[in-house]
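Peer 1: Could you work out the structure for the sequence below:
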Amino acid sequence: MSVCAYLSTTAYTAYAQSRLQSLEPNIPADSKLMLSANELVYDKDAERISAVGGVQINYAGYKMVSQRVEYNQKTGRMTAIGNIELVEPNGTRLYAETLDVTDNFANGFLNALRIETTDNTRLAAESAERIDGRDMVLNNGVYTACLPCAKHPERAPFWQVKAQRMVQNGEKHTIRLEHARFELLGHPIAWIPVLEVPDQTVKRKSGFLFPRMSQAQNLGFGLTVPYYYVISNSQDLTVSGTGYTKQGFLLDAEYRQRLENGTFSVRAAGISQMNEDTFSPGTSDSEVRSRGLIQSKGAFQINPRWAFGWDVMAQTDNNFSRTYELNGDEYVHTSTAYLTGLGKRNSFDMRAFYFDIQDASLTSADEEKQAIAAPVIDYSYYAPQPVLGGELSIDMNFTNIYRNRADVYSVDGFDRFRGLDGRMARMSTEAEWKRTFVTPGGLLLTPILALRGDVMNVDMTAPNLIDPANYVYTGGFEGSDANTRGMATAGLEARYPFLISTSNSTHVIEPIAQIFMRPDEPLAGMLPNEDAQSFVFDATNLFERDKFSGFDRIEGGTRANIGLRYTGSFDNGYTLNGIFGQSYQLGGKNSFATDDLVYAGANSGLEDDVSDFVGMIGATTPFGLSLAATSRFDKDNFEPMRTGTTIGYGNDRFQTSLTYTHIEPQPKYGSTEVNSELQTSGRVKLTQYVSVYGSLTWDLNNDVVSRRSVGFTYEDECTIFSLGFTGKSDVANTAANDWTVAARLSFRTLGDIRIGD
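Peer 2: Got it, this is the predicted structure:
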């Protein structure tokens, strides 16, 4: 019994001494010791217990092997000699040649120490000493997060830090490197007096983060030094100070807190500029000396179905955030708040929007032209049980917007009123029922019934009152009154899919025909159009009952849609799919030929009784090549009016894509010239760790490369290095031409060094 007790103490001592992550071992009181050795000797006179030859000790999940282990009762010291390896329950491994510790675990020595943690951090030292049960001091040590080369383990790792003295504090969970030099590929490149990093047990640790650098024409060279402060397990604060050679010191602080059901943050930043004259005269950058912002974000999960959150920002002027890239180079910052709910067969979404235009012009009214939307509510419901054997769905939308100034402009003689000043509130409800019947011959017939109603209150300035000398609207306008409208639709869809099977492929060909009967669109062109301005007629919406993108417009009149859908699958891995068709206005007023405030539907291919042809095709291959193309063809001469084609290829080492876009002029819709563009991008993995990439955008109209970029990346398990160049050209304003160079160097467990973004 006494021998077992002594050996238990020995193993416990070895474990406690080697454990670098905490002060006290977490071993249950009823843990049992398992010992295996070639020879076990108890010297009663010398009061020494020895385990010799192939010693293996398992204790409370800890495993240790050594050639010899001795425990001296008189001196209270335990020694282990020869090829010591200890594995902790968390996976950390410790290797040493000799170990000598006291039985109170407070002091001890190790020689030829090597430590491998679970996150592949590695420490090695000629010798190590444990002091006062808290610190582990390693002499002439090496620290790295790189794995050794599998083929040549004797080579130096990609990077390492050699220090005369390394101190791992078990209380603070830090590793302090003193009198250190940083080596890259075995060559010293920097001397560091003191460097302190957290050990692998730390998820969050207060301290300075790696600095960031930047360069801008009006700001000069910038150096950002962030300090990260852990307030509690659920709170932290990052304070960053940036010194600009031309503008002075910018202070940026962000507080974050995690609660039981979500997180939120509050950020504040400010600067008192030293040299406003470096900016262009007459801009907000040059006119405002003291600049700042406050911003907050939040996201909370109320329960499994409901969530709410926000992202709001307020600043002293209209360009501070963009000038100093506090939220990147965004031209529009959208402040929003939301509440969402998701059920099994219904959904609810309520949001508020404010669009902050980042513009340096003191006279710009772009922000006042943006609508303030609060709230916008969407609700969708699908009946859980069939209604008359079919599917019943209900969609509701409530929109309330306000605008301070009208958004109007002229293009090629057409006046477009993108937004009117004033307020509009609209409530829309739409119900749809449909059921599919299968005839004995395989024909699929789907009757569709829809009913919609809108109630709205409009208090906006009529377009002809904005600037009668410059802008004219001939569509009539119900600008300051309560209005209602409704729409009833009866439709029928017929599909006849048939399958063709061969010995190595299957093909599905499906002719589709639809007809929708309904009255003319009520108040067409006489109401504001805020959410249905964007419209593109293509194969994706050929078979839509209402092709408008929003609620402010309703498709009216009797319309038929006819097309063919094809899907093919081949045993060798090839797939094909495609759609081709046309739409016909059979009766009533064509909504797409009825001009509204923004000419929605004009030049779309649907404005005539017989529409343009639309088609889409896609193909994939088993070796990584893919094709996707969509196009609209003129109904008279089959000339392409709008085309988008993408060819892509990818495998483990190479990815590339080529996209061609062509759009004919749409003068009523604001585009007076042909738009043709070619975009290509690619990435090549030269080795396991090295990749090069590039992209090019070619404006075919003006025969100019409008954007290009090139760069390379090195990335292994411990290091990331990337360097990239981007150039932009503006045909309309050559002063806007710009180029940037960005670089990033990241050492795992140490931090990042960034230049640019």
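Peer 1: drop to CA atoms for contacts and neighbour counts, all remaining ones
Peer 2: Will do.
Peer 1: Could you pick out the longest helix of this structure?
Peer 2: Ranked by number of residues, the top helix in the chain under DSSP state H is helix 2-18.
Peer 1: helices or strands next to it in the packing?
Peer 2: In this structure, helix 2-18 makes packing contacts with strand 48-59, strand 62-72, strand 77-87, strand 93-102, judged by 3 or more Cα pairs under 8 Å, 6 or more residues apart in numbering; DSSP states H and E.
Peer 1: ok, now which ones touch the closest residue to Asn38 other than its chain neighbours?
Peer 2: The shortest distance from Asn38 to any non-neighbouring residue, by Cα to Cα, 6 or more residues apart in numbering, is to Gly53 (4.9 Å). Gly53 sits next to 37-39, 66-68 when contact means Cα atoms under 8 Å, 6 or more residues apart in numbering.
Peer 1: let's go with 6 Å and repeat that
Peer 2: Neighbouring residues of Gly53 by Cα atoms under 6 Å, 6 or more residues apart in numbering: 37-38, 67.
Peer 1: mind listing what Ser347 touches?
Peer 2: 341, 379-380.
Peer 1: With Pro511 instead?
Peer 2: Pro511 sits next to 495-496, 564 when contact means Cα under 6 Å, 6+ apart.
Peer 1: and the one helix or strand it maps to, which residues are buried?
Peer 2: Under the criterion of DSSP states H and E, Pro511 resides in strand 505-517. Using 16 or more other Cα atoms under 10 Å as the test for burial, strand 505-517 gives 507, 509-517.
Peer 1: And the furthest pair within those?
Peer 2: Pairwise distances across these peak at 32.9 Å for His507 and Met517 (criterion: Cα to Cα).
Peer 1: Check the offset of stretch 664-682 from the chain's centre.
Peer 2: 28 Å (Cα atoms, centre = their mean, to the nearest Å).
Peer 1: Can you give the contact residues for it?
Peer 2: Under Cα under 6 Å, 6+ apart, the answer for stretch 664-682 is 411, 603, 641, 655-663, 693-701.
Peer 1: filter the contacts of Gly53 to the buried ones?
Peer 2: For those, buried by 16+ other Cα under 10 Å: 37, 67.
Peer 1: structure for this one too, so we can compare:
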Amino acid sequence: MMPLTLAALLLLPTPFSVSFAQETPSTELDLSKEALLSAEEVTYFNTEQRVEATGNVEIVQGERILKADKVIYNITADTVRAEGNVVLMDPTGNVLFADNMELENELKTGAIRNFKLLFTDNSRLAAHDAVREDENRTVMTKAVFTSCEPCREDPNRAPIWQIKSEKVVHDRTEKTITYRNAFLEFFGVPIMYTPYFSHPDPTVDRESGFLAPTVFDSSTLGYGIKIPYYYVISDDKDITITPTFTTKEGVQMAAEYRQAVESGDFQVDGSLTYVEEVDNNNIETGEEAFQGHIRGDGQFRIDDGWVWGFDVFRTTNDTYLEKYDISDLDTLTSTLYLQGQRGRNFSLLSAYSFQGLTEDDVSGETPIVPAWWNYSFVGEPNSFGGRFSADADVLAIYRTDGQDTDRFSLEGGYHVPYTTSNGQVITFDTSLRGDLYYAHDILANPDDPSSATDQNDFYGRLVPSASVEWRYPFVRQAGSIRQMVEPIVEAVWSDVVGDKDTPNEDSLSFEFDDTNLFGSNRYAGLDEVETGARVNYGINMGVYGASGGYTTLLFGQSYNFSDNTGFANGTGLEDQFSDYVARLEIRPADYLQFVNRVRLDHDSLYLARNEVTMKLGTFDHWFNLGYVYLRDDPNGLTQDKREEVFIEGKTKVADFWSVYGSYRRNLVDGGNSIDGTLGFEYLDECFGFALEAKRSFTRDRDVEPETRVSVKFRLLPFN
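Peer 2: Below you'll find the model as predicted:
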């Protein structure tokens, strides 16, 4: 083999693109660059102005490599010809195989015979021949494309699917690849014919076209099919339009619009249908009406410290989202916000609107929050390590039928941490908050939102608070295991000076658990205040492995020095000695996480609350378990016992085959199923198929228990 360097000799031919999903090898001869040629023999014919290289010819220019049995460069005719076992590798990783190829006319036109193209994603395109008519148009005949890998046992066996076409045209100006008289074959059997088919060329990141359809059978909607169409509007925006055709409810039109702007991005989706109205018993009323939804979110940067955004979700009917399998939320929340942070200052101005979807929701009593401003400042630590803080809160709540409330709160605090020489951690916190309320149409009965009167009044109060927390962590190293035991004791005092019966808007729900065992106020929000002196105490233990695995346990209780704690029955804090709360978390490795959170009755040690979550498995095999038990649910509509279990999982049963499912069941009063899903999925490098069955066992007004079976196909890389 004789290597030599030749200026502008036997470089790769002109650009040529035949790809479906990847950039095709650039075969351009650059006469201004040098190439490294190695061959068993190189002959220069001076009279004919021709150079021939034979025997294991290899030409390297940068990251581009051409191999062939023989390469001929005719200087006079300006042609380059590669013959025998031609292999061309380009910088992108694509590889072209051919019997021979020849280019002429300043390398702008020419032909390649019997070639195969292997893309970096293992897609394959083969053709009997290809003719480059000009620098922007290439025509291939008898072409076949597939993204399926050849069968290992029988490489000559037909792939799962392939596209055969008499003629394929690549237009570099329009950036399209077009098929004429194309057949889609499965396992070598033609199943669909189209006289015309087109897709984007490799230089296009996004292109308009149909996405994979979904066919389903629903006991509520009947037989149906979803046919999404993806449309590229411009480089920064696109839209997906999805008509859904059903035999019982007609046509539903849905769309999702996405756009990126210089300062951020947003997306909005919605749907609309025109159907026969029904009452709560699912009996037709004889009238027709439009039903639909709108949902969207976005965030935009104003400068380095400020952003604004929105999150909107609304529907025309309470049961519409459930009927069309869009969402299972009971309350829809829409918000608009302006958020800023500069150093140690944080500010958030927001507005909220809510839509309740349960049968008991009354729209006039649902609050609207036109303005809610939160401000927080944390000062620099002083020489003692202490720091000051300041917080402000301004809230306005409006209802079309019920009490309206305006609130202004201002709080100042001081925080001092201290660590002794032997490792004890002592933290001192004190704060003073002032609240001013103005209530309009005051409720005669605070527990009855419909008992609004025509009375208005101001309320004012001061909320002083002080706490001291002591922690003493003991740590022990045993080989690669680190053990930790940390007793915790916290003394807290707080009170209300002024009006005691202020409006309560943001502290309506309450739950005592491990997350609020320690703290000066266990209520959510500002309206309700935990008063009096109390002591919170517990122990935090943990075992930590060198590889990242760990097991932790927190156990504790609270004691109130007053007989009247101010908490309702069932909360776990109604007595001087509170219920016991605990959290056990076990995570020995990434494939297993177990969390058990409990609340035990302080007298009988019966379970008042038990919540279990477990995640087990890998990407191919995983299982999740969720269980919750509440002896009394003080936040529920009936305050009755609640017990529910939820399981879901997925397992790979064979190469490319998976089974997945989920199930949720109510365990109270003998129990009843809520919903379940079972699906089978096949997915390889070129083809996907999913069969899914979903069952809802509950009824919500006009939405009766439903069974839905759906089928979805995917041809990769089409969708």
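Peer 1: TM between them?
Peer 2: Remark: TM-score between the superposed chains equals 0.87 [TM-score structural alignment, normalised by the length of the second structure]; 712 aligned residues with a Cα RMSD of 3.7 Å.
Peer 1: just the helices in the stretch 301-450 of the second structure please.
Peer 2: If DSSP state H, counting those that start in this stretch is used as the criterion, the helices of the stretch 301-450 of the second structure fall at 320-323.
Peer 1: hey, where'd the strands end up in it?
Peer 2: For the stretch 301-450 of the second structure, the strands defined by DSSP state E, counting those that start in this stretch occupy 306-315, 331-342, 345-356, 368-378, 387-398, 404-419, 425-440.
Peer 1: mean deviation (superposed) between the second one and the first structure, please.
Peer 2: When the first structure is superposed, strand 331-342 of the second structure averages 2.7 Å from its matched positions, counting by mean Cα distance after the TM-score superposition for the first structure.
Peer 1: what's the angle from that strand to strand 368-378?
Peer 2: Interaxial angle, strand 331-342 of the second structure versus strand 368-378 (axes from the mean of the first three to the mean of the last three Cα atoms, to 10 degrees): 30 degrees.
Peer 1: quick one: contacts of strand 331-342 of the second structure?
Peer 2: With Cα under 6 Å, 6+ apart as the test, strand 331-342 of the second structure has contacts from 305-313, 346-357.
Peer 1: ok, of those, which come out buried?
Peer 2: Buried, going by 16+ other Cα under 10 Å: 306-313, 346-357, out of the contacts of strand 331-342 of the second structure.
Peer 1: hmm, back to that, which of the contacts of stretch 664-682 of the first structure fall in strands?
Peer 2: Mapping the contacts of stretch 664-682 of the first structure onto strands (DSSP state E) picks out 411, 641, 655-663, 693-699.
Peer 1: what's the spacing between stretch 739-756 of the first structure and its chain's center?
Peer 2: The answer for stretch 739-756 of the first structure is 19 Å, by Cα atoms, centre = their mean.
Peer 1: List the buried residues in it.
Peer 2: For stretch 739-756 of the first structure, by 16+ other Cα under 10 Å, it's 741-750, 752-755.
Peer 1: now, the most widely separated pair of those?
Peer 2: So for these, where distance means Cα to Cα, the most widely separated pair is Val741 and Thr749, at 25.7 Å.
Peer 1: returning to that earlier point: could I get the contacts of Ser347 of the first structure as TSV with distance to Arg93 of the first structure and neighbour count?
Peer 2: Below are the contacts of Ser347 of the first structure laid out as TSV (distance: Cα to Cα, whole Å; neighbours: other Cα atoms under 10 Å):
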residue	distance to Arg93 of the first structure	neighbour count
Gly341	48	18
Tyr379	56	18
Ser380	56	18
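Peer 1: which one of those sits closest to Gly581 of the first structure?
Peer 2: Ser380 (29.9 Å).
Peer 1: any idea which residue of the first structure is furthest from its center?
Peer 2: What lies farthest from the middle of the first structure is Asp45; by Cα atoms, centre = their mean that is 70.9 Å.
Peer 1: what's the counterpart of it in the second structure?
Peer 2: When the second structure is aligned by TM-score structural alignment, Asp45 of the first structure is paired with Thr47.
Peer 1: So its match, which state does it fall into?
Peer 2: coil (DSSP: H, G, I helix; E, B strand; the rest coil).
Peer 1: how close does it get to Arg609 of the second structure?
Peer 2: 97 Å (Cα to Cα, to the nearest Å).
Peer 1: just Thr333 of the second structure next, same as before
Peer 2: 28 Å.
Peer 1: Which of the two has more residues huddled nearby?
Peer 2: Shown here are Thr333 of the second structure and Arg609; by other Cα atoms under 10 Å, Arg609 has more neighbours (23 against 14).
Peer 1: which one in the first structure is aligned with the more buried one?
Peer 2: In the first structure, Arg609 of the second structure lands on Arg642 (TM-score structural alignment).
Peer 1: The residue nearest to that match when sequence neighbours are not counted: what's it in contact with?
Peer 2: Nearest non-adjacent residue to Arg642 of the first structure, counting by Cα to Cα, 6+ apart: Ile663, 4.5 Å away. Shown in contact with Ile663 of the first structure (Cα under 6 Å, 6+ apart): 641-642, 674-675.
Peer 1: With Lys246 of the first structure instead?
Peer 2: For Lys246 of the first structure, counting by Cα under 6 Å, 6+ apart, the contacting residues are 219-220.
Peer 1: tell me which element it falls in.
Peer 2: Applying DSSP H and E, one finds Lys246 of the first structure in no helix or strand.
Peer 1: And it, how far from Lys162 of the first structure?
Peer 2: 38 Å.
Peer 1: Same check on Thr558 of the first structure?
Peer 2: When Thr558 of the first structure is compared with Lys162 of the first structure (using Cα to Cα), they lie 80 Å apart.
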